[in-house]
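Trainee: no FASTA, just this:
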């Protein structure tokens, strides 16, 4: 065989060997799996995601979504809202001695927290404002967080889930603090669980704290003037509230002047 033929045969054998390997590498010095070009060994850890799908190393993790709180309520007030409660009517007075307020209904979502569901609605409270220690005849509304478990009125049940006591005894007579007629004020009421026995008609006059601490604090229909201690809402808002409140959601009223509720 000539030298030229021998050289051609050698080149052919070398080419065949390369084709059999599947790549243009002789096999010598091949790095382990995960150590080749383009594998984890050559990629910055700033772009690596862990096996659990967690945040990339070296990058700031996203801020967790925190459930929203009811605005303008202080820590002490929030702490008084039962953990089971997912409905809260927040009545915020214009001042400690003012008789006008604003009401907003909030509902609590298990993930997003407290969200406004309705309102704001105009509201009225007692003629002399608010107090942390209500007494009979002081013409101030009690500050605090109170359950809403029982309803009633002179007019028929508008469709509430609360126990509803429908009877003529809810008739309001006479005039209010400013001389306005009280007729129709108790057409719809929701008892505020201040110094009363929950689970009874709003007309039950049991006073666990004693008669001198007052009672009979209701949400009722606005009669065009300040109240003796109750919270009054426009008629249609009372009907709407009655249809919305659900005892399964442990509804409460959070009521007081803005400064008191911010504590």
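Mentor: Cool, the structure landed. From a predicted model like this one, the values you see are computed outputs, not experimental measurements.
Trainee: only C-alpha atoms for contact and neighbour calcs from this point on.
Mentor: Fine.
Trainee: could you pull out the buried residues of stretch 214-221?
Mentor: 214, 215, 216, 217, 218, 219, 220, 221 (16 or more other C-alpha atoms under 10 Å).
Trainee: who touches the spatially most central residue of the chain in this structure?
Mentor: The chain has residue 114 as the residue nearest its centroid, 1.4 Å off, counting by C-alpha atoms, centre = their mean. Listed by C-alpha atoms under 8 Å, 6 or more residues apart in numbering, the contact set of residue 114 reads 67, 68, 69, 70, 86, 106, 107, 108.
Trainee: thinking again about what came up before, can you redo the buried residues of stretch 214-221 as JSON lines with distance to residue 141?
Mentor: Shown next, in JSON lines, are the buried residues of stretch 214-221 (distance: C-alpha to C-alpha, whole Å):
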{"residue": "214", "distance to residue 141": "10"}
{"residue": "215", "distance to residue 141": "10"}
{"residue": "216", "distance to residue 141": "11"}
{"residue": "217", "distance to residue 141": "8"}
{"residue": "218", "distance to residue 141": "10"}
{"residue": "219", "distance to residue 141": "11"}
{"residue": "220", "distance to residue 141": "13"}
{"residue": "221", "distance to residue 141": "16"}
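Trainee: for the chain, which strand extends over the most residues?
Mentor: strand 113-124 (DSSP state E).
Trainee: so which bits of that one are buried?
Mentor: For strand 113-124, by 16+ other C-alpha under 10 Å, it's 113, 114, 115, 116, 118, 122, 123, 124.
Trainee: wait, what's in contact with residue 154?
Mentor: Residue 154 neighbours (C-alpha under 8 Å, 6+ apart): 166, 167, 168, 169, 170, 171, 186, 187, 188.
Trainee: how about residue 250, nearest residue that isn't a chain neighbour?
Mentor: residue 85 (4.5 Å; C-alpha to C-alpha, 6 or more residues apart in numbering).
Trainee: and the strands in the stretch 151-263 of the chain?
Mentor: Using DSSP state E, counting those that start in this stretch, the strands of the stretch 151-263 of the chain run over 151-153, 164-166, 189-191, 218-221, 231-233, 252-257.
Trainee: got these as a markdown table, with distance to residue 76 columns?
Mentor: Below are the strands of the stretch 151-263 of the chain laid out as a markdown table (distance: least, C-alpha to C-alpha, whole Å):
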| stretch | distance to residue 76 |
| --- | --- |
| strand 151-153 | 28 |
| strand 164-166 | 32 |
| strand 189-191 | 23 |
| strand 218-221 | 23 |
| strand 231-233 | 22 |
| strand 252-257 | 12 |
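Trainee: put this next to the first one:
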């Protein structure tokens, strides 16, 4: 039956019902039931005044909560509050070295950048690395064959080979030579082709070869990132030659890069 054949009263009632359904659809919110169409009885005062049941503030509040969760500041995974507090606010780059265990000479390196709004985000895959023969210590001494756990600046670089394109000050000279063999009989030749000084007992702004020891000679020093020779180190962290060149090119002095290093249990404190 066409609309033209309906009685006038029936046509008006049909328009009211249809209009109510359309309006109720506009007020719907994903995940919420659509409110039923309001009838003439709704205006009589039974159940409250018209419009009182529809509270648009609830969906809006939900959207705000979701947006806040989406931009929640991220921290570096596996770092506990004690370690996080040691990272300066000015640091926008972090090299995280995570040892397999307190007495392990194997570790993993991941590079992170800090976004002002989002927090820390990884920008590399995990890289395999070596650290000291006897693992990690939070109080390093000369000759203890441990890598010093902690958070340290990365300000100076150098090597026997030419600068691969780093923005750090780079000391290129033949004095970067490692002689002899490692703990597993491997050759140390080429280990110091590329190095980055780790500012543990190192004077920032000087060549990695500077032997000034701010905490005293007994606390060791000369702790570097250097080229991996296939075995444990005396205290340094070693990466493959390709990774060392990648690290050197990535570090930016203006972003105050740091290294965060230690075994997984120490970093989790």
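Mentor: Thanks, I have the structure now. Everything quoted here is computed from the prediction, not taken from an experiment.
Trainee: for residue 252 of the first structure, state which of the buried residues of strand 113-124 of the first structure is nearest.
Mentor: residue 114 (13.2 Å; C-alpha to C-alpha).
Trainee: the closest one -> the second structure?
Mentor: Aligned by TM-score structural alignment, residue 114 of the first structure pairs with residue 120 of the second structure.
Trainee: what is the neighbour count of the nearest residue to its match once chain neighbours are set aside?
Mentor: In this structure, residue 120 of the second structure finds its nearest non-sequential neighbour in residue 114, 4.3 Å apart by C-alpha to C-alpha, 6+ apart. Residue 114 of the second structure has 21 neighbours, counted by other C-alpha atoms under 10 Å.
Trainee: pretty sure residue 114 of the second structure contacts residue 95?
Mentor: No: using C-alpha atoms under 8 Å, residue 114 of the second structure makes no contact with residue 95, being 11.5 Å away.
Trainee: quick one on the thing from earlier: helix or strand: which one has the residue nearest to residue 250 of the first structure?
Mentor: For residue 85 of the first structure, there is no host helix or strand (DSSP states H and E).
Trainee: just residue 68 of the second structure next, same as before
Mentor: Applying DSSP H and E, one finds residue 68 of the second structure within helix 57-70.
Trainee: show me the contacts for the equivalent of residue 167 of the second structure over in the first structure.
Mentor: For residue 167 of the second structure, the aligned residue in the first structure is residue 161 (criterion: TM-score structural alignment). Residues near residue 161 of the first structure by C-alpha under 8 Å, 6+ apart: 242, 243, 244, 245, 246, 247.
Trainee: so residue 161 of the first structure versus residue 241 of the first structure, what's the distance?
Mentor: 11 Å (C-alpha to C-alpha, to the nearest Å).
Trainee: repeat that for residue 10 of the first structure.
Mentor: 96 Å.
Trainee: what do we get in the first structure for residue 204 of the second structure?
Mentor: With TM-score structural alignment as the criterion, residue 204 of the second structure matches residue 198.
Trainee: is there a neighbour count for the aligned residue in the second structure for residue 142 of the first structure? I'd like the number.
Mentor: Under the alignment defined by TM-score structural alignment, residue 142 of the first structure is paired with residue 148 of the second structure. Counted with other C-alpha under 10 Å, the neighbours of residue 148 of the second structure add up to 26.
Trainee: now residue 241 of the second structure
Mentor: 18.
Trainee: OK, contacts around the nearest residue to residue 151 of the first structure once chain neighbours are set aside?
Mentor: If the residues on either side of it in the chain are set aside, residue 151 of the first structure comes closest to residue 190, at 4.2 Å by C-alpha to C-alpha, 6+ apart. Going by C-alpha under 8 Å, 6+ apart, residue 190 of the first structure touches 148, 149, 150, 151, 152, 202, 218, 219, 220, 242.
Trainee: which one of those residues sits closest to residue 80 of the first structure?
Mentor: Nearest to residue 80 of the first structure among these, with distances taken as C-alpha to C-alpha, is residue 148, at 14.2 Å.
Trainee: quick one: the longest strand of the first structure to the second structure mean distance?
Mentor: Averaged over the aligned pairs, strand 113-124 of the first structure sits 0.6 Å from the second structure after superposition, using mean C-alpha distance after the TM-score superposition for the first structure.
Trainee: from the chain's centre, how far out does that strand sit?
Mentor: 11 Å (C-alpha atoms, centre = their mean, to the nearest Å).
Trainee: that older thread, so what's the match of residue 204 of the second structure up against?
Mentor: Here residue 198 of the first structure is in contact with 149, 150 (C-alpha under 8 Å, 6+ apart).
Trainee: longest single helix anywhere in the second structure?
Mentor: helix 8-26 (DSSP state H).
Trainee: onto which residues of the first structure does that one map?
Mentor: Using TM-score structural alignment, helix 8-26 of the second structure finds no match anywhere in the first structure.
Trainee: would you mark the buried spots in stretch 158-172 of the second structure?
Mentor: Those would be 158, 159, 160, 161, 163, 166, 167, 168, 169, 170, 171, 172, for stretch 158-172 of the second structure by 16+ other C-alpha under 10 Å.
Trainee: distance to residue 141 of the second structure added to those, as TSV?
Mentor: Below are those laid out as TSV (distance: C-alpha to C-alpha, whole Å):
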residue	distance to residue 141 of the second structure
158	24
159	25
160	27
161	30
163	31
166	30
167	31
168	28
169	27
170	27
171	26
172	28
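Trainee: between all of those, which two are separated the most?
Mentor: 160 and 167, at 17.1 Å, using C-alpha to C-alpha across these.
Trainee: residue 243 of the first structure: how many residues sit nearby?
Mentor: 15.
Trainee: now do the same for residue 177 of the first structure: its match in the second structure.
Mentor: Residue 177 of the first structure maps onto residue 183 in the second structure, by TM-score structural alignment.
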